[in-house]
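Chemist: Okay, here's the prediction I keep looking at, along with the sequence it came from:
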Amino acid sequence: MAITRFAPSPTGYLHIGGLRTALYNYLWARKTGGEFKLRIEDTDMARNSEDALKAILQAFEWVGLDYDGEVEYQSKRMDIYKGYIQKLLDEDKAYYCYMSKEELDALRESQTAAGLTPRYDGRYRDFKGTPPSDISPVIRIKAPQEGEICFIDGVKSDMVFSCDQVDDFIIARSDGTPIYNFVVVIDDHLMGITEVLRGDDHLTNTAKQIVIYEALGFNVPKFYHIPMINNPEGKKLSKRDGATDVMEYKNLGYLPEALLNFLVRLGWSHGDQEIFSMEEMLTLFDPNNINKSSSCYNAEKLLWLNAHYIKNKPNQELAEILKFYDCEIHGHDKVEMILDLCKERAGTMLELKNSIELIINTPSSYDETGVNKFINEDIVKILEIYAKMIMDYEGELHLACDYETITKPFIAQYALKMPQLFQPIRLALTGSTQAPSVYDIMAILGKNEVLKRIYTAIEKKFS
């Protein structure tokens, strides 16, 4: 039974890399019958954003990643952290360091000049003298000075850090506020976290955190460090590549199940399978099978997945989702026909909305390129004859096949190629040459509306 967590900082919006981390933690906790917890790491008061915090919580609600218990806020736990810092001081496992900024800078310069990696030299580790009165001390932990810090990473296998790579690092600033690596350990211990899945940019932090775990006598959780998501060129993902606010994906017309399906495959796989329902993810996901190498963001794959989920989503659900995009079609008497037609061509909900509105809204203008290519005096005359044929037809004209039945002989009679008739009709009915099947559009609009739009286009001369 795994108890996992996701711990974003509200200094910026939740990006897809963070959402992938949250998803992996969620899947593993749920699969093992454990718990998935949400913690907000908001100790950086100067950079915290209320809007960013709301966006993080909104993103979780939108994608449906439910968490156990209440959200934990680090800013409300300062007394707890300070209590553990005092415990380390009392047990001589931490100490006050009175080194001034000037001394620290000089030490770093001399070490760099000697070709050494800059690190604190421990000069106040066993200090017994009189503290300088003009220095507000930081608090440092007594890190082991020899040996190795080892752990088995679920992704990267055996990890070994020589103790000479970890100095007596700061656990509390001069104003008394604890630093990130310290509060993370306290929180994970008190929240009962058994497994930590996070980006491999935290790998160097893990050695320091193990020092704190061991100093406090806490059990060390199992770590899985997940390789980063890169852009197609193999570089760090930028906002231009897709590293944008998760809620922006909703605004752009992506479905949450498509985004989650896309993210679960960015670093994990199950054979050649590409489509995963949430139930399949919960059944199949195992963090021990996370790829060791970085994954590559593929916008075309995300669009393909989104189109798949749009096509396979029940129409009533699509109609409900469309309300967010200011497209209300619940009351339309042909809502099923409209959605069956338009969702076959839609990559995003915005594309679906645009396709629907091309049909249900009377065009106020006509695509200039299409008009120049397909409209001339001869075609206008053909359209007039075609419209009169529809008007005079006394049979049933309700289904797409009804319009096909009367149109095919017309095309043959006037020796037309299909685009010669269909593109002008598309322009007349929708204002565009990119609309779906003409027969289906006509069936949706009905005979009277079809005639009205064709005659209006002719009257306006498609301008």
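Modeler: Yes, it's here. Residues are numbered from 1 along each chain as shown.

Chemist: C-alpha only now, for contacts and for neighbours.
Modeler: OK.

Chemist: how much space between residue 131 and residue 95?
Modeler: Taking CA to CA, to the nearest Å as the measure, residue 131 falls 12 Å from residue 95.

Chemist: got it, and residue 237?
Modeler: In terms of CA to CA, residue 237 sits 40 Å off from residue 95.

Chemist: between those two, who's got more neighbours?
Modeler: Neighbours per residue, other CA atoms under 10 Å: of residue 237 and residue 95, the larger number sits with residue 95, 25 against 19.

Chemist: Check which helices and strands the helix or strand harbouring the more buried one is in contact with.
Modeler: Using DSSP states H and E, residue 95 falls within strand 94-97. For strand 94-97, the packing partners by 3 or more CA pairs under 8 Å, 6 or more residues apart in numbering; DSSP states H and E come out as helix 78-90, strand 138-141.

Chemist: Put this next to the first one:
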Amino acid sequence: MNNNIRVRYAPSPTGHPHVGNIRTALFNWLFARHEGGKFLVRIEDTDQARYVEGSVEAILGGLRWLGMDWDEGPEKGGDYGPYFQSQRLEKYQAAAEKLIAGGHAYRCYCSSERLEEMRAAQTAAKQPPGYDRHCRDKCEITPEGITPVVRFRVPLKGRTVFNDLIRGEVSFENALLDDFILLKSDGFPTYHLANIVDDHDMRISHVIRGEEWVSSAPRHVLLYQALGYEPPLYAHLPMILGTDRSKLSKRHGAVSIMDYEEQGYLPETMVNFLALLGWSLDDKTEIMDVKQIIDNFSIERISKTGAIFNVEKLDWMNGSYIRALTLDEFTDRARPFLEAGVPESRAFDRDYIKSALALVQERVKKLGEFRDQPEMTRFFFIENLEYEPIELLGKKMTAASTRTALERSLERLEKLGDFTVESMEADLRSLAEELELKPGQLFGSLRVAFTGLIVSPPLFQTMIVLGREQCLKRLREAVSKSWKLPE
């Protein structure tokens, strides 16, 4: 085990975790597990105005659903806690004072009104926005009624350079950086200060995060230098894009990881799919279990280019994982969704439910289909079907020929001694030939009679699950309805 490898997932509790955020967590977790290191969870809750009740539970629940266990953090503890930033304020304040004492930071007393006027003037002059360093070299005489913020004293010349494990050398002109805030007037740190102090204190070896943080990296490098800390290694992950190559957003579909759980995607599907958003084993392997991904995961295999979030591919992958489940596994996972869509199913025993689900496992892409499209399986669990008589009418058949076909089918099935797929199919195919019908014409009418649907699972297997008595009862009802067909 490489105890020197320590990575972290540091979400803000401002809502449910979205897929981009979780993808970042996954890559950190995979790297830690591949290297035999530690995966930490740290809650960055210093932005109290944006805090959303229940977010921490949703974040941890999302990790648990995906099987991403953490070594240190909430519910686990560890040697470098607390793991909530709101409980670490003294550490940030001490770091800010150290930076001030070393000449790397200063107190800024600019009022909000002055800052608004400054921004308006910059906008009017078509200048890039940024603090004008008004307080940078002034004597610190506290204006009445103003609690200062602490700003970092960015070098006015030179370049800040760091090596990105994915992108190579990255360089920024210091002159393009403004004197950013480290400590707000309420005593809470900004992200820039807090994450540096925490990553140092928690011995983080690698910071693996989204590419939107590349522009912040020079600030962080400068802070590490000013505090005298050894910086971690950086790896900025490619952005996740929609199929139109724009940044992933709600218009591309669900963006919260909990939405995908709610829709009935399997957690192993999501791990596989998210792992391929920016990383790959080769140019052909798509389906991989988590062990295979961990065994092969490396930062060197991460792409620089944006990763496309393709829902069609996700659905295909989820369908593949569903078909790979044993029938018992499929039944256990599908049953909560089935009972939500078809409450009547609760009255049936597990063996009956399992036999019904066996007929649809090959067709299902998401378990949520059982809840959102209950007609797919409801006919297995209700006593009386609801459909219009006209639906019984076979293709290119008249009311009379449809009625005759149903009546003769009832006669055949009532006399059939062996109620098996083979015997029913042979007998009814023979009947279709006698009636000078194509098998599809007869079977279409029978499908509606037994299920109330034009499209259903395989006809004869469905009849086996329903059982002889239920099939005969439904066929008698269909014959009765056929007399209402217009001649």
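Modeler: Done, it's in. In this text the structure is predicted, and so the values were computed from the model without any measurement.

Chemist: quick revisit: minimum distance to residue 415 of structure 1: which of the helices and strands packed on strand 94-97 of structure 1 has it?
Modeler: Of all these, helix 78-90 sits nearest to residue 415 of structure 1, with 82.9 Å by CA to CA.

Chemist: Can you tell me which helices and strands that closest one packs against?
Modeler: Counting by 3+ CA pairs under 8 Å, 6+ apart, helix 78-90 of structure 1 packs on strand 94-97, helix 180-190.

Chemist: Which residue is most remote from the mean position of structure 2?
Modeler: residue 434 (55.3 Å; CA atoms, centre = their mean).

Chemist: dump the residue contacts of residue 229 of structure 2.
Modeler: residue 200 (CA atoms under 8 Å, 6 or more residues apart in numbering).

Chemist: Please report how far the residue mapped onto it from structure 1 lies from residue 264 of structure 1.
Modeler: Residue pairing (TM-score structural alignment): residue 229 of structure 2 is matched to residue 218 of structure 1. Distance, residue 218 of structure 1 to residue 264 of structure 1, by CA to CA: 31 Å.

Chemist: Mean deviation, the helix or strand just after the strand holding residue 95 of structure 1 versus structure 2?
Modeler: For strand 94-97 of structure 1, the following helix or strand on the C-terminal side (DSSP H and E) is helix 101-113. Once fitted to structure 2, helix 101-113 of structure 1 is off its aligned match by 4.5 Å on average (mean CA distance after the TM-score superposition for structure 1).

Chemist: Quickly note the distance from residue 298 of structure 2 to residue 414 of structure 2.
Modeler: Counting by CA to CA, the gap from residue 298 of structure 2 to residue 414 of structure 2 is 65 Å.

Chemist: who's more crowded, those two?
Modeler: More neighbours surround residue 298 than the other of residue 298 of structure 2 and residue 414, with 17 against 14 (other CA under 10 Å).

Chemist: residue in structure 1 matching the more buried one?
Modeler: Residue 298 of structure 2 maps onto residue 286 in structure 1, by TM-score structural alignment.

Chemist: Please enumerate the strands of the stretch 1-150 of structure 1.
Modeler: 3-6, 35-40, 72-73, 94-97, 138-141, 148-153 (DSSP state E, counting those that start in this stretch).

Chemist: Give me whichever of these is most buried.
Modeler: strand 3-6 (a mean of 26; mean count of other CA atoms under 10 Å).

Chemist: and for that strand, what are the contacting residues?
Modeler: 21-22, 25-26, 28-29, 34-39, 192-197.

Chemist: Counting neighbours, what do you get for residue 215 of structure 2?
Modeler: By other CA under 10 Å, 12 other residues sit near residue 215 of structure 2.

Chemist: That one corresponds to which position in structure 1?
Modeler: So, by TM-score structural alignment, residue 215 of structure 2 is matched to residue 204.

Chemist: Please give me every residue in contact with the aligned partner of residue 38 of structure 1 in structure 2.
Modeler: In structure 2, residue 38 of structure 1 lines up with residue 41, judged by TM-score structural alignment. By CA under 8 Å, 6+ apart, the contact list for residue 41 of structure 2 reads 8, 9, 10, 70, 72, 73, 74, 83.

Chemist: any chance of the residues you listed in TSV, with distance to residue 266 of structure 2 too?
Modeler: Below are the contacts of residue 41 of structure 2 laid out as TSV (distance: CA to CA, whole Å):
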residue	distance to residue 266 of structure 2
8	25
9	22
10	25
70	20
72	26
73	26
74	25
83	30
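
Chemist: May I see the strands of the stretch 1-150 of structure 1 arranged in a markdown table, with distance to residue 453 of structure 1 as well?
Modeler: Formatted as a markdown table, the strands of the stretch 1-150 of structure 1 follow (distance: least, CA to CA, whole Å):
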| stretch | distance to residue 453 of structure 1 |
| --- | --- |
| strand 3-6 | 55 |
| strand 35-40 | 55 |
| strand 72-73 | 59 |
| strand 94-97 | 81 |
| strand 138-141 | 77 |
| strand 148-153 | 66 |
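
Chemist: To residue 184 of structure 1, which of the ones you listed lies closest?
Modeler: strand 35-40 (10.0 Å).

Chemist: The closest one vs structure 2, mean deviation?
Modeler: Mean deviation for strand 35-40 of structure 1: 1.3 Å (mean CA distance after the TM-score superposition for structure 1).

Chemist: Could you check how far that strand is from the centre of its chain?
Modeler: From the chain centre to the centre of strand 35-40 of structure 1 is a distance of 18 Å (CA atoms, centre = their mean, to the nearest Å).

Chemist: Report the angle between that strand and helix 180-190.
Modeler: 150 degrees (axes from the mean of the first three to the mean of the last three CA atoms, to 10 degrees).

Chemist: Distance check, the match of residue 38 of structure 1 against residue 5 of structure 2.
Modeler: For residue 41 of structure 2 relative to residue 5 of structure 2 (CA to CA), the value is 14 Å.

Chemist: quick one on the thing from earlier: closest to residue 300 of structure 1 out of the strands of the stretch 1-150 of structure 1?
Modeler: strand 3-6 (28.0 Å).

Chemist: what residues does stretch 160-175 of structure 1 touch?
Modeler: 85, 119-122, 136-151, 178-179, 181-182, 207-208.

Chemist: So how do I select the buried members of these in PyMOL?
Modeler: Paste this into PyMOL to select the buried members of the contacts of stretch 160-175 of structure 1, with burial taken from 16 or more other CA atoms under 10 Å:
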select buried, resi 85+119+120+122+136+137+138+139+140+141+142+143+144+148+149+151+178+181+182+207+208
